[in-house]
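Participant: return a 3D structure for these sequence lines:
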Amino acid sequence: MSDEVLARCEVAGRSLKVRRAVSGDVPALAALFGADPVSAARGDGTEGDLADYERAFAAVDADPHQLLVVVTEAAGIVGTLQISLLPGLGRRGMLRGQLEAVHVDGSWRGRGLGAWLVGWAVEECRRRGCGLVQLTSAVERGDAHRFYERLGFTASHVGFKVIL
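Facilitator: Sure, this is the predicted structure:
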């Protein structure tokens, strides 16, 4: 397991660390996703085989434009997010940071961990040369939308997708 600490913080009197996720974290990450009702409704969780998660982890971990991190405390993983660096021609070639899969364990919500983690991710994107940071959030996540707006994000676009 990687023990390279990317950041440290104190939240609610507890010492937390951010590190790059490793393959051994996959079961805990699947459980964290599955504990979220919106993600669980999409099929996330630990029921059944973890092979899809393991394949996805291997692809993310091998891509230098991806950074999947976990937040840990003595009892284990309490949060995660993924930063994707998106090069493009738009905005005069500005590198963008995309935040994905932002999840905080339910017992840690409302204690400042999510705000700290997203703030850390924004600074990490800045450090890596990004000119903006973006994220998407499901329409049914009203509390998350208010949370992101409190952190300075603006609802600037309408998103579309096709499920394949």
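Participant: please make it C-alpha for all contacts and neighbour counts, starting now.
Facilitator: Fine.
Participant: show me what contacts the spatially most central residue of the chain?
Facilitator: Nearest to the mean C-alpha position of the chain, by C-alpha atoms, centre = their mean, lies Leu81 at 1.5 Å. For Leu81, the contact set (C-alpha atoms under 8 Å, 6 or more residues apart in numbering) comprises 68-70, 99-103.
Participant: second input sequence below; structure requested for side-by-side comparison:
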Amino acid sequence: MPEDTEISLIRPPVVNIRAAKPRDLPQLNEMIALLAAHHGDAAAMTPETLERDLFGAHPWIQALVADTGSELIGYAILVPLYRAQEGKRGMDLHHLFVRDGHRGHGIGQHLVNRARDCARALGCGYLSVSAATGNFAAHRFYEQMDFTARPVTGMRFLQALA
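Facilitator: Just a heads-up that it's a prediction; the model follows:
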């Protein structure tokens, strides 16, 4: 190699995938807003609501974060599921997000793998995830992560509770 050739090596940051902690609430809330905006939605989430749902008296969700040591660059939110007719516990991978500039480095794969580990540790027999009909990149990603596409059948109804 000629002496005047300069090689620039840019390494992705070392990332720790871990359970969210109370100190993560502001950055986690920010990433939820970024994901909502990506889908054309407005986020109504607040750090206080996240604190209630992650760390309150009756935790409702689990969150995993991708931590570089200086910032959070991704997250996954898990919500319990149940198939009563089969007596099977499951987990819904409700959100999966990696910040711009950090995609394509395997962060999403690591978050999914840790989500699987968490679900198994809780006695779950399956992990479920959904993606918008036209989000073909997400479809390919989940298929590469060994998820099997399943048709959505029937209607889902909602009733607001006062």
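Participant: could you get me the TM-score between them?
Facilitator: The pair, once superposed, lands on a TM-score of 0.75 when counted by TM-score structural alignment, normalised by the length of structure 2; 146 aligned residues with a C-alpha RMSD of 2.5 Å.
Participant: just the strands in structure 1 please.
Facilitator: 5-11, 14-20, 66-73, 76-86, 96-104, 132-135 (DSSP state E).
Participant: okay, buried residues for stretch 32-47 of structure 2 please.
Facilitator: Within stretch 32-47 of structure 2, the residues scored as buried using 16 or more other C-alpha atoms under 10 Å are 32-35, 46-47.
Participant: burial count for the aligned residue in structure 1 for Gln144 of structure 2?
Facilitator: Applying TM-score structural alignment, one finds that Gln144 of structure 2 aligns to Arg150 in structure 1. For Arg150 of structure 1, the neighbour count with other C-alpha atoms under 10 Å is 11.
Participant: show me the subset of the contacts of Leu81 of structure 1 that structure 2 keeps too.
Facilitator: On the basis of both residues aligned by TM-score structural alignment, their matches' C-alpha atoms under 8 Å, what survives of those in structure 2 is 68-70, 99-103.
Participant: counterpart of stretch 95-112 of structure 2 in structure 1, which residues?
Facilitator: Stretch 95-112 of structure 2 corresponds to residues 101-118 of structure 1 when matched by TM-score structural alignment.
Participant: return the distance of Ser107 of structure 1 relative to Leu32 of structure 1.
Facilitator: Taking C-alpha to C-alpha, to the nearest Å as the measure, Ser107 of structure 1 falls 11 Å from Leu32 of structure 1.
Participant: correction: the previous question concerned Cys130 of structure 1.
Facilitator: Applying C-alpha to C-alpha, the value for Cys130 of structure 1 to Leu32 of structure 1 is 28 Å.
Participant: which residues of structure 2 fall in helices?
Facilitator: Ranges of helices in structure 2, per DSSP state H, are 25-38, 47-55, 107-121, 136-144.
Participant: what residues of the last one count as buried?
Facilitator: For helix 136-144 of structure 2, the buried set under the neighbour-count rule, 16+ other C-alpha under 10 Å, comprises 139, 142.
Participant: cool, the second one as well?
Facilitator: Taking 16+ other C-alpha under 10 Å as the basis for neighbour counts, the residues of helix 47-55 of structure 2 that come out buried are 47, 50-51, 53-55.
Participant: how big is the offset of that helix relative to structure 1?
Facilitator: After superposition onto structure 1, the mean distance of helix 47-55 of structure 2 to its aligned counterpart is 2.8 Å, using mean C-alpha distance after the TM-score superposition for structure 1.
Participant: show me what that helix is packed against.
Facilitator: On a contact count with 3 or more C-alpha pairs under 8 Å, 6 or more residues apart in numbering; DSSP states H and E, helix 47-55 of structure 2 meets helix 25-38.
Participant: what do you get for the first one?
Facilitator: Counting contacts by 3+ C-alpha pairs under 8 Å, 6+ apart, the secondary-structure elements packed against helix 25-38 of structure 2 are helix 47-55, strand 72-83.
Participant: ok, and what's touching that helix?
Facilitator: For helix 25-38 of structure 2, contacts defined as C-alpha under 8 Å, 6+ apart pick out 42-43, 45-47, 50-51, 71-72, 74-75, 97, 99.
Participant: ok, so of those residues, who is nearest Ala131 of structure 2?
Facilitator: Phe97 (12.2 Å; C-alpha to C-alpha).
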